[in-house]
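> No sequence on hand, only this structure:
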């Protein structure tokens, strides 16, 4: 256990990656995540690790493919348009079953959009993120401390399942400063890499070839079935969520992640002063989505759920699938970098539950 230090979210990501044993970082600057690369550009060379600013996001993600293929822990980071450029490489990495961590500090879109915080990359992150049948675990921390803790877990999950893992925070979480403690996290039991990594070790009976190309459809289907079995296991074992203030029956349960969930906790306090009982379901893994949290709370809410997002309505679709018509599901969102205020969310709550009690 160490002392807490005041750090910007993006810099805390960099230090947490170092603590997690990241050996190589490949990236390209884009606001609001540039400080991840800036921090690691100074930190990595001092400890004899690799930092490389690539000529583009496309080059960076393909460097990750190469480094991950040798079995070392590696990471890249970007913001929304940059993740789109990395999409082809992410699909290749998933297809080749390579472990890596991808950071997305989300900005407003579509297009170049703006540099203010948003959550409008939810569909991109959770519905595959690129071409082909694949998924990747997606974590959505709500504080800089949680972000630092999750980095270690992300690297472990990537190694255990041989998969890319995304840690997704909005621009506010990336740019704000909070006290953070870099804890000694107990690493999980990890599988060996010698059976698949192409790292030049001698004494193997076969060559290890890193590949995602299967020209025979029968072979590609078998590969897809193998991947789907892996994703089914991740759904069983890697779901994370928080259920807050739902011990007793609520008038309404909000659903929010990241920075928006912190705002919703303030809404709960404001609503209580007016006699309105609110709860919160906070997904920490966006994929796999925490269906279980809704099974646990479906009988605790009078008026159903309200999905609160910094988007035009994306996670709300997964909330509706999870609730499966058993209770109403509403939506409140701001977009383009606008951050919802507690007062305006409370107004939406009152619209649903009928005002103060």
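All right, it came through fine. Note that the structure is a prediction, hence the values are computed from the model and not measured. Numbering: from 1, shown residues only.

> hey, let's count contacts and neighbours off CA atoms from now on
OK.

> What segments of the stretch 1-150 of the chain are helices?
Ranges of helices within the stretch 1-150 of the chain are 9-19, 34-46, 57-69, 80-95, 122-126, 144-161, based on DSSP state H, counting those that start in this stretch.

> mind checking which of these is nearest residue 288?
Counting by Cα to Cα, residue 288 lies closest to helix 122-126 out of the helices of the stretch 1-150 of the chain; the figure is 8.0 Å.

> Any chance you could list what contacts the closest one?
With contact meaning Cα atoms under 8 Å, 6 or more residues apart in numbering, helix 122-126 is reached by 129-130, 135-138, 166, 286-287, 314-315.

> can you pull the contacts of residue 101?
Contacts of residue 101 (Cα under 8 Å, 6+ apart): 74-76, 154-155, 158, 164-167.

> Alongside the first one, take a look at this:
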């Protein structure tokens, strides 16, 4: 299959089908509704099941039920709808169930608007529901990367028995680019001896639950989960470094904002300012290594976000006081421009705009 021109939301759906997802439970909300519509058309043709639930709350609980049987299952939403899924997501973590949850972020808080934003960063990276937990979060910057990270998300979910979040903004969901769905080598398929598919008389009952009424028993489960989170932090960090080797200033951005920022960096480089980029691809676990490697050489880091400043907290923790950390952001659905980011670089560098 060669390259095809597709919309971002539809790319997510097709990539999920390509990697064996046959079950989708969702509810339409702009700007991710095309994902739901695509799954409604696509899944019956591959022997799968699509169901539009009566609400986001119902959808995430249907995901819980399907995941309990060991199948690859997915849901998607946008910011207010994603908020409604938080209780169910916490249940998935507590019951150690693999699933992929997509959040195409829109402006908030509240109903906000349908324009692109990144202001759900805290919600996805800090454990948006109750309890002590983290979830792997992948943030693509292009539609081809959506293909790769959607497929990776299902593998990570199965590998660690955990929900995985794929997060993009409304611009990424709505843009169109050529993509290719490549045939990949045989992917790992871990045995799911825990799945509620019946024991056929071989072994005891299989029970899926996040309920543990004994305090010490729940504490033991929590420490087990923490060990799993530590393993994910060790093995699943993803990032891109761009022209950081000799950089005096390093920008930090993810998703589509990183693409805009890269253009500003190229312009600054042409005008003699040594600027680089660290692009977190896994928002959790956050990539600390590129900051540790560069924080003694640079004069400042600049976090660029479509929010009032959320990822900047993780940047500051990674830099750990070794260099100043500045910020440039637009919020409410306003997308920062290349020129705005370039002018911020000029201001921080103390140069003259060219």
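Now that the structure is in, tell me what you want to look at. Bear in mind the structure is a predicted one, so any value in this text is a computation, not a measurement.

> Tell me the mean distance between the longest helix anywhere in structure 1 and structure 2 once they are aligned.
As assigned by DSSP state H, the longest helix anywhere in structure 1 is helix 217-237. When structure 2 is superposed, helix 217-237 of structure 1 averages 0.2 Å from its matched positions, counting by mean Cα distance after the TM-score superposition for structure 1.

> Kindly present the contacts of helix 122-126 of structure 1 as a markdown table, with separate columns for neighbour count.
Below are the contacts of helix 122-126 of structure 1 laid out as a markdown table (neighbours: other Cα atoms under 10 Å):
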| residue | neighbour count |
| --- | --- |
| 129 | 22 |
| 130 | 21 |
| 135 | 24 |
| 136 | 24 |
| 137 | 27 |
| 138 | 26 |
| 166 | 28 |
| 286 | 26 |
| 287 | 26 |
| 314 | 20 |
| 315 | 24 |
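
> in what helix or strand does the aligned partner of residue 213 of structure 1 in structure 2 lie?
Using TM-score structural alignment, the partner of residue 213 of structure 1 in structure 2 is residue 211. Assessed by DSSP states H and E, residue 211 of structure 2 sits outside every helix and strand.

> same check, this time on residue 177 of structure 2
With DSSP H and E as the test, residue 177 of structure 2 turns up in strand 176-179.

> list the helices and strands that strand packs on?
Identification of packing neighbours for strand 176-179 of structure 2 by 3 or more Cα pairs under 8 Å, 6 or more residues apart in numbering; DSSP states H and E yields strand 4-7, helix 8-18, helix 143-160.

> Export those as CSV, with columns for distance to residue 43 of structure 2 and mean neighbour count.
Listed next are these as CSV, based on distance: least, Cα to Cα, whole Å; neighbours: other Cα atoms under 10 Å:
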stretch, distance to residue 43 of structure 2, mean neighbour count
strand 4-7, 17, 16
helix 8-18, 8, 25
helix 143-160, 16, 22
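
> Compile the ones you listed into TSV and extend it with columns for distance to residue 192 of structure 2.
Shown next, in TSV, are those (distance: least, Cα to Cα, whole Å):
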stretch	distance to residue 192 of structure 2
strand 4-7	34
helix 8-18	19
helix 143-160	9
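
> out of the ones you listed, nearest to residue 38 of structure 2?
Nearest of these (Cα to Cα): helix 8-18, 6.1 Å.

> before we move on, back to that, which stretch among the helices and strands packed on strand 176-179 of structure 2 comes nearest residue 109 of structure 2?
Checking those against residue 109 of structure 2 by Cα to Cα gives helix 8-18 as the closest, at 22.4 Å.
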